[in-house]
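S.K.: Kindly generate the corresponding structure for this input.
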Amino acid sequence: MSDQPVTARRIAGLALPALGVLAAEPVYLLFDIAVVGRLGALSLAGLAIGGLVLSLVSSQLTFLSYGTTARSARFFGAADRRAAVGEGVQATWLALGLGLLVVLIVQIFAVPLCNAISGGGEIAAAALPWLRIAILGAPAIMVSMAGNGWLRGVQDTARPLRYVLVGFAVSALLCPTLVYGLLGAPRLGLAGSAVANLVGQWLAAGLFVRALLVERVPLGIRPTLLKAQLVMGRDLALRTLAFQACFVSAGAVAARFGAAAVAAHQVVLQLWNFLALVLDSLAIAAQSLVGAALGAGRLGHAKGVAWRVTVYSTVAAAVLALMFALGAPMLPGLFTSDAAVLDEIVAPWWFMVGQLTVAGVVFALDGVLLGAGDAKFMRNATLISALVGFLPLIWLSLAFGWGLVGIWSGLSTFMVLRLVFVGWRAFSGRWLVAGTG
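M.R.: Take a look at the predicted model:
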């Protein structure tokens, strides 16, 4: 590895396949929303609530991806590929165990979960069957997270792209077929969406397991490595918990303003998640390159990657903001034809556009700090930002009837506070710690 700053081509070579992986799920979810949206506002609201629960439980374990990348990348930078892949083996065992636990817990508590988030009634009844089916894919989702993690760590973002595209392509073919009963298939309605999702997730997971097997590394469980992964996972899980507390609160409050409000919130939130992950592809390149540079003891190289990726991400975010500002009159109609939902979309749409450039900086620096394994700082920064910025405005919007304007004001405040924290940390240089430990 050179001490010179990495080129734009090198960053793009990692970021573009990673973008495909990250974009595949939200693109599929937007497609899913468009398919289910033709069933009406109630089905769309049910998908929103069920999808929120699935996202909550799976996203809480993203350390299987990001933590594994950080640890694998350091070993890869130190020229120890066997150890780098070994991190993936242990992460996969964790994924299977935790995924099965998630299935059991959600099946037991599915009814109170749906009722608590939606306020009960027809929306909860619509969400429940979808959730009971879709949650069976939780172990597969987590195996794919672990697979993405170690492959990014060894700077291979091409294979994850192939695996994920195969899984979601199958889901995309099955979704309208099962929802509407096409080609002689049974008309399952909203439940058909869940079945399609489930099949695609398990297909992708099988491909990631195959990638581990061809590496011919020991497949046994190693308690020491599991413990080290769980220590980093603890901090990243608490960080993710702060995100989820915010988004669950936002969904719950939106549901209390009616089916049209929660459906509009879901459409814009999925778009926001899609745009965030587009920007996160650059952050993943930073994570892999920074981790490898620090593992090799090349601090100057790591710092150069950090600043270059931040500039690229900020420019990309500004371009996206302009595109979605210009598309505001027509793009929402691609996701629903319900007039009430379209009316509700206007306010959150412009909040999304306004905060995109800030997000470009934040997500890039998130990737840098994750690559450095700076999990404790990121945990604390996110918790403070959530408690001070997002959550107060969310619940005040319910108390005072501010609707989606209040909810999205909270999201914007949260983003600005995170910018302050990660910006200070990046400038401080305290994340520049060499070695594989």
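S.K.: Please make it C-alpha for all contacts and neighbour counts, starting now.
M.R.: OK.
S.K.: Buried residues of the host helix or strand of Leu207, list them for me.
M.R.: Here Leu207 sits within helix 190-213, counting by DSSP states H and E. Using 16 or more other Cα atoms under 10 Å as the test for burial, helix 190-213 gives 190-205, 207-209, 211-212.
S.K.: Can you give the contact residues for it?
M.R.: Contacts with helix 190-213, where a contact means Cα atoms under 8 Å, 6 or more residues apart in numbering, come from 32, 36, 43, 47, 85, 88-89, 126, 129-131, 133-134, 136-137, 140-141, 143-144, 147, 160, 163-164, 166-172, 174-176, 178-179.
S.K.: Where helices are concerned, which of these count?
M.R.: When the contacts of helix 190-213 are checked against helices (DSSP state H), the matches are 32, 36, 43, 47, 85, 88-89, 126, 129-131, 133-134, 140-141, 143-144, 147, 160, 163-164, 166-172, 174-176, 178-179.
S.K.: Buried among those residues? Need that as a selection in ChimeraX.
M.R.: Only the buried members of the ones in helices among the contacts of helix 190-213 end up in this ChimeraX selection, burial being decided by 16+ other Cα under 10 Å:
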select :32,36,43,47,85,88,89,126,129,130,131,133,134,140,141,143,144,147,160,163,164,167,168,170,171,172,174,175,176,178,179
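S.K.: Leu370 and Tyr66 touch, don't they?
M.R.: Yes. Between Leu370 and Tyr66 a contact is recorded at 7.0 Å, counting by Cα atoms under 8 Å.
S.K.: Could you also give me the structure for this second sequence? I'd like to compare it with the first:
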Amino acid sequence: MLRLAVPAFLALVAEPLFLLADSAIVGHLGTASLAGLGVASAVLLTAANIFVFLAYGTTAVVARRTGAHDEKGALAAGIDGMWLALLLGLVATAVLVAFAQPLIELFGASDAAVTEAVIYLRISAFGIPAMLLVLAAMGVLRGLQDTRTPMVAAIAGFAANGVLSFVLVHPVGLGIAGAAWGTVIAQLGMALALGGVVVRGARRLGVSLTLHGRGVLSAAGDGIPLLIRTLALRAVLLVTTWVAAGLGEPQLAAHQVAMTVWTALAFALDALAIAGQAITGKALGAGDVRGVRLATATMVRWGVWFGVILTVLIVALHRVIPLGFSSDPQVQAALAAALLIVAAGQPVAGVAFVLDGVLIGAGDARWLALAQIGFLLAYLPMIWLLQASGVTGTTGLVWLWVAFGLFMAIRAAGLHWRARGDDWLVTGATR
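M.R.: The predicted structure follows:
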């Protein structure tokens, strides 16, 4: 578990640092730029993360076939997933470039923030095909029990992104557009590196690299339940950002950084979920139900304690972190308050992420899709009550994060109930 989780942790922490770096760099351009980055990031991450099944679904399929000693079949499924990633990425880019303005305006941000957001989104959209290829390639490698290669690629990509964004934003003077171009270039480099590793492995085993319509359609069909699950989860995040946009520009800027910090912590906790996907898929492929139960119990305990450590860390730094993202006192005060709520929810988030990963690794995607829709429906009344109360400013932002924390608690409870049963423990090379 540690052999898989530690490299996955470093890789996943590096990924949200793309946005953390952009937030720190763009934040010093002004509050409007930081608020615009927050709205654009919500749209961009939604466009990319609704296709996260390219990583998660591929990990489960490849891991099962690896456990059943069918490495050639595992890589063939991985190649189909990468073709699907490229095709979906091209479609997503076209849609975002064409509809960037109306999508951004849906959030109701200020005119200045909308202008900055549209610039960032239209440029960043060109990096989505590379972003999705990275997801698919990472899924293949994780399924093959290799989390070290994705770690190296992610760290190198983050380093390149930080340097490029800073140079293009400040010395070159491109403003928020420079941050977008820096991220696009770094993502392209990661896609070429990780894709090359998978292609070399496929060639070694004689796996065809050409596009096979039936294989791509099969990968797409298998991913539909995970797509629904992810859309429901992204709807929660989008609704949260939409509410934050109505609390005031300083509060929206603070929410952008708070959500970016939460995402970074989520990816850190998700390292155990990645290990859970790979271990669960491989063990079920080999018929080892007892091993799955033991690994799940261990990883849940680790998730709770890791969450406690993150809680202590964020509480200790909740007044320091805002200084690195904005010089606006209102933004700093709102962010410090929101970070305390973010910190309090980390142990519960640890349980939710681990069990989500275990069930994905088991291929229990249909239940996850229905459950996530239920979790979304439970969250919407809380948002309605917050809106009806008319509370705004920093107080409104704090209550918004309290509602989001309750959503995570409901999600963790539902996943725990499912994991206690036996219906998801299906063995064999395919589910």
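S.K.: In structure 2, what residue corresponds to Ala91 of structure 1?
M.R.: When structure 2 is aligned by TM-score structural alignment, Ala91 of structure 1 is paired with Gly81.
S.K.: er, Phe76 of structure 1 I mean
M.R.: Phe76 of structure 1 maps onto Thr66 in structure 2, by TM-score structural alignment.
S.K.: just Leu190 of structure 1 next, same as before
M.R.: Using TM-score structural alignment as the criterion, Leu190 of structure 1 maps onto Ile176 of structure 2.
S.K.: Next: Thr310 of structure 1.
M.R.: Checking TM-score structural alignment: Thr310 of structure 1 goes with Val300.
S.K.: any idea which helix or strand comes after the host helix or strand of its match?
M.R.: Val300 of structure 2 is part of helix 289-317 when elements are defined by DSSP H and E. Toward the C-terminal end, the helix or strand that comes next after helix 289-317 of structure 2 (DSSP H and E) is helix 329-344.
S.K.: Determine the set of other helices and strands touching that following helix.
M.R.: Helix 329-344 of structure 2 sits against helix 249-285, helix 289-317, helix 393-420, with contacts defined as 3 or more Cα pairs under 8 Å, 6 or more residues apart in numbering; DSSP states H and E.
S.K.: Which of the ones you listed has the highest mean neighbour count?
M.R.: Counting by mean count of other Cα atoms under 10 Å, helix 249-285 has the highest mean neighbour count of those, with a mean of 27.
S.K.: so where in structure 1 does that helix end up aligned?
M.R.: The alignment of helix 249-285 of structure 2 onto structure 1 (TM-score structural alignment) spans residues 259-295.
S.K.: mean shift of that stretch relative to structure 2?
M.R.: Comparison of stretch 259-295 of structure 1 with structure 2 after fitting gives an average deviation of 0.7 Å (mean Cα distance after the TM-score superposition for structure 1).
S.K.: Could you do stretch 343-361 of structure 1 as well?
M.R.: With mean Cα distance after the TM-score superposition for structure 1, stretch 343-361 of structure 1 departs from structure 2 by a mean of 1.4 Å once superposed.
S.K.: so how far is that stretch from its chain's centroid?
M.R.: Chain-centre distance of stretch 343-361 of structure 1: 18 Å, with Cα atoms, centre = their mean, to the nearest Å.
S.K.: got it, and stretch 16-32 of structure 1?
M.R.: With Cα atoms, centre = their mean, you get 10 Å for stretch 16-32 of structure 1.
S.K.: which other residues reach that stretch?
M.R.: With contacts defined as Cα under 8 Å, 6+ apart, stretch 16-32 of structure 1 is touched by 157-158, 160-161, 164-165, 168, 172, 175, 193, 267, 270-271, 273-274, 277-278, 280-282, 284-285, 335.
S.K.: out of the helices and strands packed on helix 329-344 of structure 2, nearest to Ala100 of structure 2?
M.R.: Relative to Ala100 of structure 2, the nearest member of these by Cα to Cα is helix 249-285, separated by 18.6 Å.
S.K.: give the contact list for Val154 of structure 1.
M.R.: Contact partners of Val154 of structure 1, counting by Cα under 8 Å, 6+ apart, are 72-73, 76, 81, 84-85, 288.
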